[in-house]
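Peer 1: quick one, structure for this:
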Amino acid sequence: MLYPLVSIVSLCWNRKDDMYESLKRIREIEYENLEVIVVDNDSTDGTIEMIEREFPEVKLIKMYKNLGIEAYNVGFKNAKGKYIVIIDDDSFPKKDAIKKMVEKFEKDESLGIVAFDVRNFYKYDDIKKTDYEEKNGVEEREYLMSFNGAGAGIRKDLFEKVGFYPEEFFLYFNEPDVAIKVLDLGYKIKYFSDIVSYHKFSPKNRVSWRAPFYYTRNAFWFIWKNYPMKLALKTTIKLVYSCFYYSLEQKTNIYLKAMFSAFKDINRIKGKRKPVRLEIAENLRIPFYLSFTFYR
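Peer 2: Next up, the predicted model:
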């Protein structure tokens, strides 16, 4: 079997040590036809200099400021591989993950996205599997799912067709926005337990306004862009209620700020509404509740 070129694309911003760890691990990957692209969102902590000095084989793309996930798209567009592997600056694929991913894609033309088993780096291989799972892997039961951006593979031509990541989101909810479009085009998203990546989940819950704000605001925009009208209206009402309820419950105004921002800046998604089929919108598992769990 001739193995096609695979592009690993990572986005970084002021995480020099994590980026170093990730690139060091990527060097150990057991797949020869590989290119590695790092898009730097204007880091000021020495990340750029470290990559240039320690990893000359990496294609480094430097942004003029922090563009959020929009910068990912610069890397995706510059990728030359048939398949793109998406990782964070604090994640990396297991040594055999790329080869296994390519084999899945090559066997099934309807497979659009391979969702990796993203494990906690700090616990590493704590998750024990049966002998059968280790040798053969186990596919998730058939249901509509998104993917984790700390470890996923996607066909480059398909990614291009759906428009890559939604640049207006800045942070968060970009994966479901891609997933719902991929599924609507008739492709499958499948999780494989034997295709692994490791992610440095924070040992402590880092409380910041950014996550609850962007999760909540982008949930509205995701709905308005992708859901059929009746379902969009119904889900919007539920989200509005949740913003008020959880603001009172958790004694914060961040959810209300995010909601008002979604309505105020609705022009940011002007011309981007393309409703998917109702069965796709109804059955894709979207964790809207995550937006309202940050201050509990």
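
Peer 1: when you work out contacts or count neighbours from here on, use the C-alpha atoms and nothing else.
Peer 2: OK.

Peer 1: this structure: helices as residue ranges?
Peer 2: Taking DSSP state H as the criterion, the chain carries its helices at 16-26, 47-54, 70-78, 97-107, 131-136, 156-161, 174-184, 210-226, 229-250, 254-264, 278-283.

Peer 1: nearest to residue 145, out of those helices?
Peer 2: Proximity of these to residue 145 was assessed by CA to CA; the nearest stretch is helix 174-184, lying at 7.6 Å.

Peer 1: would you mind listing the outside residues contacting the closest one?
Peer 2: 69, 112, 144-149, 158-159, 162, 164-166, 188-189, 222, 226, 276-277, 280-281, 284, 286 (CA atoms under 8 Å, 6 or more residues apart in numbering).

Peer 1: ok, 7 Å please
Peer 2: Surrounding helix 174-184, the residues in contact under the criterion CA atoms under 7 Å, 6 or more residues apart in numbering are 112, 146-149, 162, 164-166, 222, 276-277, 280.

Peer 1: just give me the longest strand of the protein.
Peer 2: Of all the elements of type strand in the chain, the one with the most residues (DSSP state E) is strand 188-199.

Peer 1: ok so, going back, can I get the helices of the chain in a markdown table with distance to residue 86 and mean neighbour count?
Peer 2: A markdown table is the format used below for these (distance: least, CA to CA, whole Å; neighbours: other CA atoms under 10 Å):
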| stretch | distance to residue 86 | mean neighbour count |
| --- | --- | --- |
| helix 16-26 | 13 | 18 |
| helix 47-54 | 18 | 16 |
| helix 70-78 | 9 | 20 |
| helix 97-107 | 11 | 17 |
| helix 131-136 | 23 | 11 |
| helix 156-161 | 11 | 16 |
| helix 174-184 | 10 | 21 |
| helix 210-226 | 20 | 22 |
| helix 229-250 | 29 | 15 |
| helix 254-264 | 27 | 18 |
| helix 278-283 | 23 | 15 |
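
Peer 1: so for residue 41, which of those sits nearest?
Peer 2: When the helices of the chain are ranked by proximity to residue 41, the top entry is helix 70-78, at 6.9 Å, counting by CA to CA.

Peer 1: against which helices or strands is that closest one packed?
Peer 2: Secondary structure elements in contact with helix 70-78, counted by 3 or more CA pairs under 7 Å, 6 or more residues apart in numbering; DSSP states H and E, are strand 6-12, strand 34-40.

Peer 1: just give me how far that helix sits from the chain centre.
Peer 2: 13 Å (CA atoms, centre = their mean, to the nearest Å).

Peer 1: what of stretch 196-206?
Peer 2: Taking the mean of its C-alpha atoms, stretch 196-206 sits 14 Å from the chain's own mean (CA atoms, centre = their mean).

Peer 1: which of the residues in that stretch are classified as buried?
Peer 2: Residues of stretch 196-206 classed as buried: 196, 197, 198, 199, 200 (neighbour count, 16 or more other CA atoms under 10 Å).

Peer 1: same thing with stretch 160-169?
Peer 2: Using 16+ other CA under 10 Å as the test for burial, stretch 160-169 gives 162, 164, 165, 166, 167, 169.

Peer 1: got it, and stretch 139-156?
Peer 2: Under 16+ other CA under 10 Å, the buried positions of stretch 139-156 are 144-156.

Peer 1: for the comparison step, fold the sequence that follows:
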Amino acid sequence: MKNFEVNTPKLSIVFLNYNRIRETRYTLAQLSRLFEGRDDVEVIAVDNGSTDGTREFLQTQADWARVLSLPSNLGIAGYNEGFKQAKGDYLLVLDDDSHPVDNITLDRIIQCLDTRPDVGVVACRIESLKGEPIYSWHLPQNDAPGTSMAFVGCGFAIRRTLFEEIGWYPTDLFIYQNEIEVAIRVMRSQYKIYYDPNCRVVHRESPSGRTNWRRVYYETRNTIWLIRRYFPFPMAAYLIGSRLFFGLIHALQSLEFRGYYRAVLDALHTPIEPQVLSPLLRQQLITFWRQNSVWHQLLARF
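Peer 2: The predicted structure is shown next:
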């Protein structure tokens, strides 16, 4: 196994780990397979204050992967510590339960960002272990290569300098909707997000460590924060009302009323500096609009 210290990487693979040691082991096994024989890739594993043995296991891999151990769970801000340590021109961002399918994926990411100066982010195709596509509203529904509104956080690549310029992941969100915030910042920086279905990342979608209250609280709060920041009145009022309704339905389904109540208070009372998007950029976010519109969701269902 190569020592990471001798690498001069083109691509830095960064993934965040939190109390899912089984998934961490699997991901590192897959990455080590790809890592062999390459001198243009480095792996950075960040532990987000795990208490299940993940931190200790990662230290046993420190001969070939760069390991960062954080004292507590910082949410998505934990990623930023890994990004800051990266040496590659480009960052491939994974979850602890996701991994690239093959070296073709890594090669295509590097080639795209090397040859397309207009592209800031490469959005990967997200698959199951069986190779079946995992559909997400963040990506083109026709599974064809081209410009995308956003990307999925468990599998995308971004120019390191661009990510640094736009402030890395937004630390105030903690979890959920960080992809949309970054996508908006990328578009405002005049870069494109390019979806390449041949850049393939497996997402094993482990439910471990994912709690209902977090989804109710952070998805409701963070989405309303984005709406308040980027959309003008009366559009914002309609979308906020829609999002409150969706959050309430989710709270009813999961019996997480306290989290919903807190989300509403924090979503509406936290000061937000408006940065209203131009009509052109709002048009590029039409899928986000439809995803958070009661009317469009009812039409999609019926």
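
Peer 1: where does the TM-score land?
Peer 2: Superposed pair, TM-score by TM-score structural alignment, normalised by the length of structure 1: 0.82. Supporting alignment: 272 aligned residues with a CA RMSD of 2.8 Å.

Peer 1: turn the buried residues of stretch 196-206 of structure 1 into JSON lines, columns for distance to residue 182 of structure 1.
Peer 2: What follows is the buried residues of stretch 196-206 of structure 1, written out as JSON lines (distance: CA to CA, whole Å):
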{"residue": "196", "distance to residue 182 of structure 1": "22"}
{"residue": "197", "distance to residue 182 of structure 1": "22"}
{"residue": "198", "distance to residue 182 of structure 1": "25"}
{"residue": "199", "distance to residue 182 of structure 1": "24"}
{"residue": "200", "distance to residue 182 of structure 1": "27"}
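
Peer 1: map residue 109 of structure 2 onto structure 1.
Peer 2: Pairing criterion TM-score structural alignment: the partner of residue 109 of structure 2 within structure 1 is identified as residue 101.

Peer 1: for its match, give its distance to residue 285 of structure 1.
Peer 2: When CA to CA, to the nearest Å is the yardstick, residue 101 of structure 1 and residue 285 of structure 1 sit 23 Å from each other.

Peer 1: any idea which residue is closest to the centre of structure 2?
Peer 2: Within structure 2, the residue whose C-alpha comes closest to the C-alpha centroid is residue 153; the distance, by CA atoms, centre = their mean, is 1.9 Å.

Peer 1: residues in contact with it?
Peer 2: Going by CA under 7 Å, 6+ apart, the list of residues near residue 153 of structure 2 reads 93, 94, 179.

Peer 1: ok, now which ones touch the aligned partner of residue 45 of structure 1 in structure 2?
Peer 2: For residue 45 of structure 1, the aligned position in structure 2 is occupied by residue 52, per TM-score structural alignment. With CA under 7 Å, 6+ apart as the criterion, the residues that contact residue 52 of structure 2 are 19, 21.

Peer 1: try 8 Å this time
Peer 2: By CA under 8 Å, 6+ apart, the residues touching residue 52 of structure 2 are 19, 20, 21.

Peer 1: excluding its backbone neighbours, what's nearest the first one?
Peer 2: Excluding its sequence neighbours, the residue lying closest to residue 19 of structure 2 (CA to CA, 6 or more residues apart in numbering) is residue 50, at 4.9 Å.

Peer 1: give me the distance between that neighbour and residue 257 of structure 2.
Peer 2: When distance is defined by CA to CA, residue 50 of structure 2 is 28 Å away from residue 257 of structure 2.

Peer 1: who's in contact with the nearest residue to residue 259 of structure 2 once chain neighbours are set aside?
Peer 2: Across the structure, with CA to CA, 6+ apart as the measure, the residue nearest residue 259 of structure 2 apart from its sequence neighbours is residue 217 (5.0 Å). By CA under 8 Å, 6+ apart, the residues touching residue 217 of structure 2 are 259, 260, 262, 263.

Peer 1: just tell me what residue 217 of structure 2 corresponds to in structure 1.
Peer 2: Using TM-score structural alignment as the criterion, the counterpart of residue 217 of structure 2 in structure 1 is residue 213.

Peer 1: between the helices and strands packed on helix 70-78 of structure 1, which one is nearest to residue 244 of structure 1?
Peer 2: Of all the helices and strands packed on helix 70-78 of structure 1, the one in closest proximity to residue 244 of structure 1, counting by CA to CA, is strand 6-12 (34.0 Å).

Peer 1: dump the helices of structure 1 into a markdown table; add distance to residue 38 of structure 1 as well.
Peer 2: A markdown table is the format used below for those (distance: least, CA to CA, whole Å):
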| stretch | distance to residue 38 of structure 1 |
| --- | --- |
| helix 16-26 | 9 |
| helix 47-54 | 9 |
| helix 70-78 | 7 |
| helix 97-107 | 17 |
| helix 131-136 | 31 |
| helix 156-161 | 17 |
| helix 174-184 | 18 |
| helix 210-226 | 23 |
| helix 229-250 | 36 |
| helix 254-264 | 30 |
| helix 278-283 | 33 |
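
Peer 1: right, and those - which one's nearest residue 121 of structure 1?
Peer 2: Judged by CA to CA, the one of the helices of structure 1 that comes nearest to residue 121 of structure 1 is helix 16-26, at 10.9 Å.

Peer 1: find me the equivalent region of that closest one in structure 2.
Peer 2: Per the alignment by TM-score structural alignment, helix 16-26 of structure 1 matches residues 21-31 in structure 2.

Peer 1: average offset between that stretch and structure 1?
Peer 2: Between stretch 21-31 of structure 2 and its aligned partner residues in structure 1, the average distance after superposition works out to 0.9 Å, using mean CA distance after the TM-score superposition for structure 1.

Peer 1: how far does that stretch sit from the chain's center?
Peer 2: When C-alpha coordinates are averaged (CA atoms, centre = their mean), stretch 21-31 of structure 2 and its chain have centres 18 Å apart.

Peer 1: equivalent analysis for stretch 21-34 of structure 2, please.
Peer 2: 19 Å.

Peer 1: for stretch 53-71 of structure 1, same thing?
Peer 2: Taking the mean of its C-alpha atoms, stretch 53-71 of structure 1 sits 17 Å from the chain's own mean (CA atoms, centre = their mean).

Peer 1: swap in stretch 97-105 of structure 2?
Peer 2: Stretch 97-105 of structure 2 has its average C-alpha position 16 Å from the chain's average C-alpha position, going by CA atoms, centre = their mean.

Peer 1: start to end distance for it?
Peer 2: Across its full length, stretch 97-105 of structure 2 reaches 17 Å end to end, with CA to CA as the criterion.

Peer 1: and it, what's buried?
Peer 2: Neighbour-count burial for stretch 97-105 of structure 2, with 16+ other CA under 10 Å as criterion, is recorded at 97, 98, 99, 100, 101, 103, 105.

Peer 1: show me the residues you listed that map onto strands.
Peer 2: Among the buried residues of stretch 97-105 of structure 2, the members that lie in strands (by DSSP E) are 98, 99, 100.
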